[in-house]
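Q: Sharing a model that was predicted from the sequence below.
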Amino acid sequence: MLDSNFASTQTLRLTQLHSHDIFYTPLEARFDRLTRLARASLRTPVAAITVRDGQRLWFKSIVGWNVRELSIADSLSERTLASTEAVIIEDTQLDSTTAKHPLVVGGPKFRFYAGQALLDHRGDAVGAFEVFDLRPRALLEQDLQNLHDLVQLARKELLTTDLHDAQVQLVKKLDLARREALMDSLTAVWNRRAADELLQKAIESADEHKLAVAVCVIDINQFKAINDSYGHPAGDRALQKVAQSLVSSVRDGDAVCRTGGDEFLIIMPQVSAGEADTIADRLRRTVHHTPLRTRGGAIQLTVTTGIAVRRPGERSTAEDLVQAADRALYQAKQSVAGLNGPTEPFPARARAQTK
């Protein structure tokens, strides 16, 4: 267990972290890029960036494992948070501190762990960069260097909250409980309530600076069939997969929101019609190339998009803009009905004009 001195010295730093708006913010591509790089370069199925919140760990980014929060006692991070060096456990069943751990003997049954604390400017651990494997293994010297480099990049990103414009304004004005209430708990993106506020702020900013703003409505194709054929847990995982694909496809300043059962909304400030189309094309391709793997086989996910652009000087409301995007979505579904198969995976896009 962590000693009391370590826990007490973190209290002030945790308070400061709260003021830096790290906790309960939506998925961000800048962190997901790093965990994807870690999984590829270190050849592990799971990689995570965690942030310490009291005696809990909150997963700012994770690939390969469906978890959002753990108590520190239930995690494998305790030694890592107490150390300034990388902690490498080549075989968790042979290590006395982890041999009987629930994540080793049950649950995912992790057999390998490597982690390094993310240190703030004072040298205090505010989180960790971690990778996990289901098989015992050793890290090569180059692997250790890769881990160190990724830790430094994650540390820089973690200590530089950079949510864009309306998003950062929304985060800063809310306490943790209210901020959490604007997050979709399943997909870790903004929910409908947040979408309404973020879009209104984006329109106000666009009017002030005489800029365009666009929205993209996304609908998962055949989502009901996924639920009916594979069960609701598979449907939930499909929603999570799509949300992660959307976050990785948009620009850093765009807001990804889940607005309904299988519906998402992307708010794109300072964007041209052509750029909005490019983003929609990219996200559809990303979703298509990220199949959902189930015991019954791989599910090929596809989405249909509808885009609406509000140009400088136009007076359309947020409701007008979303309705226009919904009309474009309907038009796309009608024009390409049945064409989202392997031969034509990316046709489902339409764009509408606002009033």
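A: Yes, it's here.
Q: From here on, just use CA atoms for contacts and neighbour counts.
A: Fine.
Q: Leu176: how many residues sit nearby?
A: Other residues lying near Leu176 total 16 when counted by other Cα atoms under 10 Å.
Q: what about stretch 291-302, start to end distance?
A: In stretch 291-302, first residue to last residue: 9 Å (Cα to Cα, to the nearest Å).
Q: Can you point out the buried residues in it?
A: Using 16 or more other Cα atoms under 10 Å as the test for burial, stretch 291-302 gives Pro291, Leu292, Ile299, Gln300, Leu301, Thr302.
Q: Ignoring the adjacent residues along the chain, who's closest to the fourth one?
A: Yep, that's Gln300 we're talking about. Leaving aside its chain neighbours, Gln300 sits nearest to Pro291 (4.9 Å; criterion: Cα to Cα, 6 or more residues apart in numbering).
Q: isn't that neighbour right up against Gly297?
A: No - when contacts are counted by Cα atoms under 8 Å, Pro291 is not listed as touching Gly297 (9.9 Å).
Q: Arg351 in helix, strand or coil?
A: Recorded secondary structure, Arg351: strand (DSSP: H, G, I helix; E, B strand; the rest coil).
Q: same question, Asp149
A: Secondary structure of Asp149, per three-state DSSP, is helix.
Q: which is the next helix or strand following the helix or strand Leu246 falls within?
A: Leu246 belongs to helix 232-249 when elements are defined using DSSP states H and E. Note on helix 232-249: by DSSP H and E, the next helix or strand toward the C-terminus is strand 255-258.
Q: For the buried residues of stretch 291-302, could you give me JSON lines that also reports distance to Val131 and secondary structure?
A: Below are these laid out as JSON lines (distance: Cα to Cα, whole Å; DSSP: H, G, I helix; E, B strand; the rest coil):
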{"residue": "Pro291", "distance to Val131": "22", "secondary structure": "coil"}
{"residue": "Leu292", "distance to Val131": "22", "secondary structure": "strand"}
{"residue": "Ile299", "distance to Val131": "26", "secondary structure": "strand"}
{"residue": "Gln300", "distance to Val131": "27", "secondary structure": "coil"}
{"residue": "Leu301", "distance to Val131": "27", "secondary structure": "coil"}
{"residue": "Thr302", "distance to Val131": "30", "secondary structure": "coil"}
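Q: Which members of those residues are the farthest-apart pair?
A: Pairwise distances across the buried residues of stretch 291-302 peak at 10.7 Å for Leu292 and Thr302 (criterion: Cα to Cα).
Q: which stretches of the chain form helices?
A: With DSSP state H as the criterion, the chain has helices at 4-19, 29-42, 78-81, 102-105, 141-158, 165-173, 176-181, 192-209, 223-230, 232-249, 273-288, 318-335.
Q: Second structure for comparison follows:
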Amino acid sequence: MVEDATQDERFADNPLVTDEPFIRFYAGYPLNLGQDIHVGTLCAIDRVPRELSAEEQEILYDLSKMVESELAAIALSEAQIQLIEELDELERVAMVDSLTRLWNRLGIETLLKREWEYATRKNSPISIVMIDFDNFKQINDQHGHLVGDEVLQGSTRLIISVLRSYDILGRWGGDEFMLILPGSGREQTAVLLERIQATIAQNPVPTSAGPMAISLSMGESVYLPTRVKHSSIG
């Protein structure tokens, strides 16, 4: 954050400060595609010096994570791109969960088969993670299904924010989700799951009933497709 660019030796002679648009204030958060690629910055600028309160900084950070989630949703794996190209609009709708806008069970099963075939050809590992929301029934019973829906939507956005661009998250059913991690061995998978747990723990999900602290239970399996048949994991 730069409260007054004209007083900051790093930017005082920058053409954007000395000439149009005469930037004085700047604050920004980097935008990353998963953990791998830096794609830009979400920034706020002003022509007058200013400060950002802690609450305003948090809002800017939350907005940056929302943008990252949208970018991650666009950056699809090869299997997802090919599937989308092959399907007509009605077929795509049938494979997408209407609440979370993730792949539904039919979609995720179709993609798992394709990712398995890619992994087999490349002799590459693939990890499959099942994710359950702890005490989700209690949230529904206490606050209603609308809040429960908001929890699922907000939590899955948080999960997506730490995934690689080609990882695949889908709704298996209810509060159960499947995560497919192409090319991810045991160590990589463990690191990613730690990131997911930390992100969920550090970011209560905003809902109409107030922020909700969420916890997840996750179980993973790591496969080398040349040693295991796809049908054996059903």
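A: Cool, got the structure. No experiment lies behind these values; they were computed from the predicted model shown.
Q: re the thing from before, quick one: map the residue nearest to Gln300 of the first structure onto the second structure.
A: In the second structure, Pro291 of the first structure lines up with Pro204, judged by TM-score structural alignment.
Q: what's the answer for Leu140 of the first structure, then?
A: Using TM-score structural alignment, the partner of Leu140 of the first structure in the second structure is Asp46.
Q: Could you tell me how many residues sit around the closest residue to that match other than its chain neighbours?
A: In space, Asp46 of the second structure comes closest to Phe25 once its chain neighbours are excluded; the distance is 5.0 Å by Cα to Cα, 6+ apart. As a burial measure, Phe25 of the second structure scores 21 neighbours (other Cα under 10 Å).
Q: again with Ile45 of the second structure
A: That count, for Ile45 of the second structure with other Cα under 10 Å as the rule, works out to 18.
Q: Please, which helix or strand holds the residue nearest to it when sequence neighbours are not counted?
A: Among residues not flanking Ile45 of the second structure along the chain, Tyr26 sits closest, at 4.6 Å (Cα to Cα, 6+ apart). Taking DSSP H and E as the definition, Tyr26 of the second structure sits inside strand 25-33.
Q: quick one: Ser215 of the second structure from Ile131 of the second structure, how far?
A: When distance is defined by Cα to Cα, Ser215 of the second structure is 10 Å away from Ile131 of the second structure.
Q: and what of Ala79 of the second structure?
A: Separation of Ala79 of the second structure from Ile131 of the second structure (Cα to Cα) stands at 22 Å.
Q: same deal with Asn140 of the second structure?
A: Counting by Cα to Cα - Asn140 of the second structure and Ile131 of the second structure are separated by 18 Å.
Q: same thing with Val228 of the second structure?
A: Distance of Val228 of the second structure to Ile131 of the second structure, computed by Cα to Cα: 22 Å.
Q: So the two - more neighbours on which side?
A: Neighbour comparison, Val228 of the second structure and Ile131: the larger count goes to Ile131, with 20 against 11 (by other Cα under 10 Å).
Q: That one contacts Ser217, correct?
A: Yes - the pair Ile131 of the second structure and Ser217 qualifies as a contact (Cα under 8 Å) at a distance of 5.8 Å.
Q: Name the residue closest to the centre of the second structure, please.
A: Ile160 (1.4 Å; Cα atoms, centre = their mean).
Q: out of the helices of the first structure, which comes closest to Arg258 of the first structure?
A: helix 192-209 (6.2 Å).
Q: What does Gln82 of the second structure correspond to in the first structure?
A: Checking TM-score structural alignment: Gln82 of the second structure goes with Gln169.
Q: neighbours around its match, how many?
A: 13.
Q: OK, contacts around it?
A: Contacts for Gln169 of the first structure (Cα atoms under 8 Å, 6 or more residues apart in numbering) come out as none.
Q: again with Leu224 of the second structure
A: So Leu224 of the second structure contacts Ala119, Thr120, Asn123, Ser124, Pro125, Ile126 (Cα under 8 Å, 6+ apart).
Q: ok, those residues in the first structure: which stay?
A: Comparing those with the first structure on both residues aligned by TM-score structural alignment, their matches' Cα atoms under 8 Å, the contacts found in both are Ser124, Pro125, Ile126.
Q: Would you convert the residues you listed into CSV that also reports neighbour count and distance to Gln57 of the second structure?
A: As requested, these are exported to CSV (neighbours: other Cα atoms under 10 Å; distance: Cα to Cα, whole Å):
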residue, neighbour count, distance to Gln57 of the second structure
Ser124, 17, 41
Pro125, 19, 40
Ile126, 24, 38
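Q: Which ones among the residues you listed map onto strands?
A: Ile126 (DSSP state E).
Q: and which of the kept ones among the contacts of Leu224 of the second structure is nearest to Leu60 of the second structure?
A: Lowest distance from Leu60 of the second structure to these (Cα to Cα) belongs to Ile126, with 35.2 Å.
Q: Skipping its backbone neighbours, what lies nearest the equivalent of Leu169 of the second structure over in the first structure in space?
A: Alignment note (TM-score structural alignment): Leu169 of the second structure maps to Val256 of the first structure. Spatially, and ignoring its direct neighbours in sequence, Val256 of the first structure is nearest to Ile266 (4.7 Å; Cα to Cα, 6+ apart).
Q: Number of residues surrounding that neighbour?
A: Ile266 of the first structure has 24 neighbours, counted by other Cα under 10 Å.
Q: Likewise for the one 4 residues further on?
A: Here the count is done by other Cα under 10 Å, and Gln270 of the first structure has 19 residues near it.
Q: quick one: contacts for the counterpart of it in the second structure?
A: Residue correspondence to the second structure (TM-score structural alignment): Gln270 of the first structure is matched to Gly183. Gly183 of the second structure makes contact with Ala119, Ser124, Pro125, Ile126, Ser127 under the criterion Cα under 8 Å, 6+ apart.
Q: Ala206 of the first structure versus the counterpart of the third one in the first structure, what's the distance?
A: Using TM-score structural alignment as the criterion, the counterpart of Pro125 of the second structure in the first structure is Ala212. Applying Cα to Cα, the value for Ala212 of the first structure to Ala206 of the first structure is 6 Å.
Q: now Phe59 of the first structure
A: 33 Å.
Q: Likewise for Ser245 of the first structure?
A: Ser245 of the first structure is 27 Å from Ala206 of the first structure, by Cα to Cα.
Q: cool, and Trp190 of the first structure?
A: For Trp190 of the first structure relative to Ala206 of the first structure (Cα to Cα), the value is 21 Å.
Q: neighbour count winner among these two?
A: Using other Cα under 10 Å, the more surrounded residue of Trp190 of the first structure and Ala206 is Trp190, with 28 against 19.
Q: contacting residues for that one?
A: Per Cα under 8 Å, 6+ apart, neighbours of Trp190 of the first structure: Pro26, Leu182, Met183, Asp184, Ala255, Val256, Cys257, Arg258.
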